[in-house]
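# Sequence below, structure please.
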Amino acid sequence: MPNSQEAEEGLLSCIFQDPDRIMEARAKLQPEAFYHCETRTIFEELLTMDQEGIPLESVALNIRLNDQGKIERGLVRQGQATIIACSLVIPAYFDRYLKMIHDRWTLRKGIHGHLLAVRLMFRHLTDRMESEVAGTLTDCQNIVQMSLDGVKFDTGSSATLRECLSEHIDHMMELQQKKDAGIETLIPTGFPTLDRRAGGIGLNEYWLVTGPTKSGKSVLAGQIVKHAARRGFKAKIYTNEVQRVSYAGRFLASESSEFDGTVERHGFVNRKQQNEYSRAITALKNSIGDFIIIDNAAGKYVEDVVADMRLEARSGTVLFVVDLIGKLRTRASHGNRERELAHISGCLSDATKTLGIACLVVAQENEDGAVRESKALGMDCEAWLKLVHVRAEKRRGTVKFGSSSSEMDTQDEIIRNRRKLIVQLARGFAAGDVIDCAFDGARFFIAELDNHRTEES
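All right, here's what the predicted structure looks like:
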């Protein structure tokens, strides 16, 4: 198995010479990172001594090891701690030794995870012949990933304000370099007010889209994906309301004014529609055909979706849409559906941070405007976009009942070609903005009305 006794002894020697290094070693390594029993035992005891406030020197360490019987049991050789402490190692090599130990630890964990995955695949042949192979392969991927998650080379969760400010400077310099090179670091939504205020969707952000039934939530998500794809951002949609063929039909309907989504039901009514359909097919294939992936996600587990996100992110996909989140499932048991949805939301939100991706989740609203699935969605997200029906104002009118009539308020009606997009929540930008939008449900189209058109209407 991958290991380096020289690196393990070298790291311990650096700690003896510079005891303050024990804090960094504690933050980045676990005792199991040391492959050899003797060095692992010494490291564990050094961690305990540091926690108890005992000076880290070889004499005190040898006494503790002897008193605990660890030398007698052969866990450490007599005087080995002294030999390591007195070895001629330069403390400046600490980082080098640390990385060597961590890399070999990672390889061992990876080997172990793959062995477990191979064992699971063999078990599938004997015990689970009737189950789907895809599910077993996903479980194998998760096993390997979980094996590696425990050995991330973290720089530490804590830092002084001075160090944080230095990190912020590095972040801004990297951001400015990308901007100067013409590289977009935020995914534009296609809504000018939102993009002007927010800049777009960040690559580690979780956005929520809600609205009542038939308000156009999927239309909004699809338009954002389409606009992002035209700007060169690769996206993937997990649809569990309609099949991917129908979802592709939505993009086609939004591409032309000659036909809408009903063409899938009754076919073409004339030659003009057929020609326009061919034009729209060609236009979409040539412009964004390779930038959007559509996945039939009905009945999928969130664990499988996150595993798929991890694979897609490696191939350059940066924007992921889950439509609807309420139809995802989880293998974990949480007692009730609301807690289950909170877990699902948390998994997707965590994925945006660990994978450096953007996730747009579509959810239903109750009549009172609250998220139907779980309140946790509103707490997990960086931005919450709400679609609202626009209604005509109530007016006084005469209503006839047979031979009689009376004055009363007429019922307000939904204006079908209008929607309001409300930024319900946004961390640091645009919260409270109300954006007037033109809407065409049959063509799966929604766009912000500019100020001039808003005034005219």
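# only C-alpha atoms for contact and neighbour calcs from this point on.
Noted.
# ok, and for the host helix or strand of residue 122, which residues are buried?
In the assignment (DSSP states H and E), residue 122 maps to helix 94-127. The neighbour-count check on helix 94-127 (16 or more other CA atoms under 10 Å) flags 94, 97-98, 100-114, 116-117, 120-121, 124 as buried.
# Report the central residue of the protein.
Geometric centre of the chain, nearest residue: residue 352, 2.2 Å, by CA atoms, centre = their mean.
# part of a strand, is that residue?
No - membership of residue 352 in a strand is not supported by DSSP: H, G, I helix; E, B strand; the rest coil, which gives helix.
# residues in contact with the residue nearest to it when sequence neighbours are not counted?
Counting by CA to CA, 6 or more residues apart in numbering, residue 352 lies nearest to residue 204, which is 4.7 Å off, once chain neighbours are set aside. Shown in contact with residue 204 (CA atoms under 8 Å, 6 or more residues apart in numbering): 352, 353, 355, 356, 357, 358.
# Tell me how far the longest strand seen in the chain lies from the chain's centre.
If you go by DSSP state E, the chain has its longest strand at strand 414-426. Mean-position distance between strand 414-426 and its chain equals 26 Å (CA atoms, centre = their mean, to the nearest Å).
# Other residues contacting it?
For strand 414-426, contacts defined as CA under 8 Å, 6+ apart pick out 215, 382-392, 430-441.
# residue boundaries of the helices in the stretch 301-450 of the chain?
Secondary structure of the stretch 301-450 of the chain (DSSP state H, counting those that start in this stretch): helices at 302-314, 337-355, 376-380.
# for comparison, sequence B:
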Amino acid sequence: MGYFSIEAEQAVLGAILKSPDLIYETALQPEKFYHAGHRIIFEQMILLRDAEKKIDFVSLVASLGDQMQELGGTSYLLQLSQSVPTVANFTEHERIVNSKYLMRTGMESLGEVYGAGLDNPAEFAAELMDIAEKIGDESRIKEGFVHIRDGLENHFNQLQEKKYSDKPIGFSTAGTALDRITGKWQRQTLNIIAARPSVGKTAFMLNNARKNASEGMAVAMFSLEQPESQLYDRMVAAECLIEGERIRTGQLRDEEWAKYVTAFTKMVELNLYIDDTPGLSIQEIRSAVRKLKKKHPDLIVFLDYLQLVRGGKKFDNRNMEVGYVSTSLKQMARENDIPVVALAQLSRGVEQRQDKRPMMSDLRESGNIEQDADTITFLYRDDYYDKETEKKNIIECIVAKNRNGGVGTAEMINMKQYGKFADLDISHHELKDRRQGA
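Modelled structure (predicted):
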């Protein structure tokens, strides 16, 4: 099949000559016509429309002027007007013209990428993905208006399904108070967890991942900062309530070994996947997620951390690259119908203020993060800055942005020695019993 259809182009132009009001309904532009003469004719039709003049044989001949002879004279216009017996298939002919245009531009873009002589596979993949996304976006059929009756019937069915379904609505966060504020993490959302280094972002992520997996979800973790073995140390410590240092050195007491074996038998059954490849590009991450989603429909993705992901191609500055990654993560959430939770570093600006609770402006390197995110939660520990604070071992989860709900602060217990987070209303007796294996 060729990358143009002269017949479809003729049918579009002929239909407009037969029924001039179609010029107000079409979304085509002159450059989408392959035949040079057809581009000129359609361009003149657009000019007549914008000048609020009727499009007919006489006005079009006058508008074309001297160009008329180059196009084959008035006989060609007559041929066009007679080329379609009915305008009933106008939409289909319009679709063909648009599809052929997308194929031509796609092949031209591929030729440019080939001609650029790229020798980096990741950069090459990034360029190909950009081309594919652009063609996909432009070829997507636009549904247009939806009558409220149809929309509300669909809404009713969804609401009924939520009411009577056994499946949980949304993916749980680390704590019930945080769940109440955020409404949990929903599908097709990008959720940012941001803090300064050493506040507890990774531990918070691991607590979340473990909770989601225990609730029957599949979890994918991309750890660009820490190796897989360190994540296992931290997850086991939090699960068993054994001090992290004892896990790292292997110096476990007999009762701790028993707790470890019990946790081991539970954790190996979880659908939890870790990729600790350093320097991953966003294209590699999207490809891996797409494959895993085919195996596990109920999937949530965690990323540690956003600013370490490579854009996979050249950018004018660092802000543009981080913005590209942020937008790509949002697209990944939408196209796979999953929640994506990405950790993010905050700038040093936090340290310069008297109140060191983070703000939106502290997000490092790109305003796109704030724009793309559906929720943004900052982690803050007062004992990180003030050793004498009354809020020892308390972490504040500050929900600063929530596109589909409220904002506020949820407090949780932060047991740093275990890398464990717990709801604030858990009693000290309960925690003591857990540590002792009761």
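# quick revisit: what residue of the second structure matches up with the residue nearest to residue 352 of the first structure?
Superposed on the second structure with TM-score structural alignment, residue 204 of the first structure falls opposite residue 188.
# Secondary structure element for that match, which one?
For residue 188 of the second structure, there is no host helix or strand (DSSP H and E).
# ditto for residue 14 of the first structure
helix 5-17.
# mean distance, that helix to its aligned residues in the second structure?
Helix 5-17 of the first structure, aligned to the second structure and superposed, deviates on average by 3.3 Å (mean CA distance after the TM-score superposition for the first structure).
# Give me the next element, helix or strand, following that helix.
Counting by DSSP H and E, what follows helix 5-17 of the first structure is helix 21-28.
# what packs against that following helix?
Contacts defined by 3 or more CA pairs under 8 Å, 6 or more residues apart in numbering; DSSP states H and E place helix 21-28 of the first structure against helix 5-17, helix 37-51.
# now, of these, which is deepest in the fold?
Highest mean neighbour count of those: helix 5-17, a mean of 22 (counted as mean count of other CA atoms under 10 Å).
# Now for the residue nearest to the centre of the first structure: which residues touch it?
If you count contacts by CA under 8 Å, 6+ apart, residue 352 of the first structure has them with 203, 204, 205, 206, 358, 359.
# can you pull out the strands in the stretch 51-200 of the second structure?
Assigned by DSSP state E, counting those that start in this stretch, the stretch 51-200 of the second structure shows strands spanning 190-195.
# cool, the stretch 351-457 of the first structure as well?
Using DSSP E, counting those that start in this stretch, the strands of the stretch 351-457 of the first structure run over 358-364, 383-391, 396-401, 404-409, 414-426, 434-440, 445-448.
# What helices and strands are in contact with the shortest one?
Right, the one you point to is strand 445-448 of the first structure. helix 217-230, strand 434-440.
# any idea what residue 404 of the first structure aligns with in the second structure?
For residue 404 of the first structure, the aligned position in the second structure is a gap, per TM-score structural alignment.
# tally of neighbours for residue 404 of the first structure?
Residue 404 of the first structure has 7 neighbours, counted by other CA atoms under 10 Å.
# go on, residue 172 of the first structure?
12.
# Ok, residue 82 of the first structure next?
Residues near residue 82 of the first structure, counting by other CA under 10 Å, number 16.
# I figured residue 105 of the first structure was touching residue 4, is that so?
No - if you go by CA atoms under 8 Å, residue 105 of the first structure and residue 4 don't touch, sitting 9.9 Å apart.
# Pull up the overlap in contacts between those two.
Contact criterion CA under 8 Å, 6+ apart; residues shared by residue 105 of the first structure and residue 4: residue 35.
# Now tabulate the helices and strands packed on helix 21-28 of the first structure in CSV and tack on distance to residue 192 of the first structure.
Formatted as CSV, those follow (distance: least, CA to CA, whole Å):
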stretch, distance to residue 192 of the first structure
helix 5-17, 55
helix 37-51, 55
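# Just give the nearest non-adjacent residue to residue 305 of the second structure, would you?
Nearest residue to residue 305 of the second structure in three dimensions, chain neighbours excluded: residue 343, at 4.7 Å (CA to CA, 6+ apart).
# which residue in the first structure lines up with the one you found?
Using TM-score structural alignment, residue 343 of the second structure pairs with residue 362 in the first structure.
# and the gap between its match and residue 432 of the first structure?
Separation of residue 362 of the first structure from residue 432 of the first structure (CA to CA, to the nearest Å): 20 Å.
# between the two, which one's more packed in?
residue 362 (21 against 11).
# Give the full set of residues in contact with the more buried one.
208, 209, 210, 217, 218, 221, 321, 322, 323, 324, 325.
# what's the answer for residue 91 of the first structure, then?
Going by CA under 8 Å, 6+ apart, residue 91 of the first structure touches 13, 14, 15, 17, 18.
# Looks to me like residue 277 of the first structure is in a helix.
Yes - applying three-state DSSP, one finds residue 277 of the first structure inside a helix.
# Quick check: which element contains the equivalent of residue 246 of the first structure over in the second structure?
Taking TM-score structural alignment, the alignment pairs residue 246 of the first structure with residue 230 from the second structure. If you go by DSSP H and E, residue 230 of the second structure is part of helix 228-240.
# Can you add distance to residue 340 of the first structure and give the contacts of residue 352 of the first structure back as JSON lines?
JSON lines is the format used below for the contacts of residue 352 of the first structure (distance: CA to CA, whole Å):
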{"residue": "203", "distance to residue 340 of the first structure": "26"}
{"residue": "204", "distance to residue 340 of the first structure": "23"}
{"residue": "205", "distance to residue 340 of the first structure": "21"}
{"residue": "206", "distance to residue 340 of the first structure": "18"}
{"residue": "358", "distance to residue 340 of the first structure": "22"}
{"residue": "359", "distance to residue 340 of the first structure": "19"}
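# now, among these, which is nearest to residue 82 of the first structure?
Lowest distance from residue 82 of the first structure to those (CA to CA) belongs to residue 204, with 48.1 Å.
# what's the distance between that closest one and residue 24 of the first structure?
In terms of CA to CA, residue 204 of the first structure sits 27 Å off from residue 24 of the first structure.
# How about residue 103 of the first structure?
Separation of residue 103 of the first structure from residue 24 of the first structure (CA to CA) stands at 16 Å.
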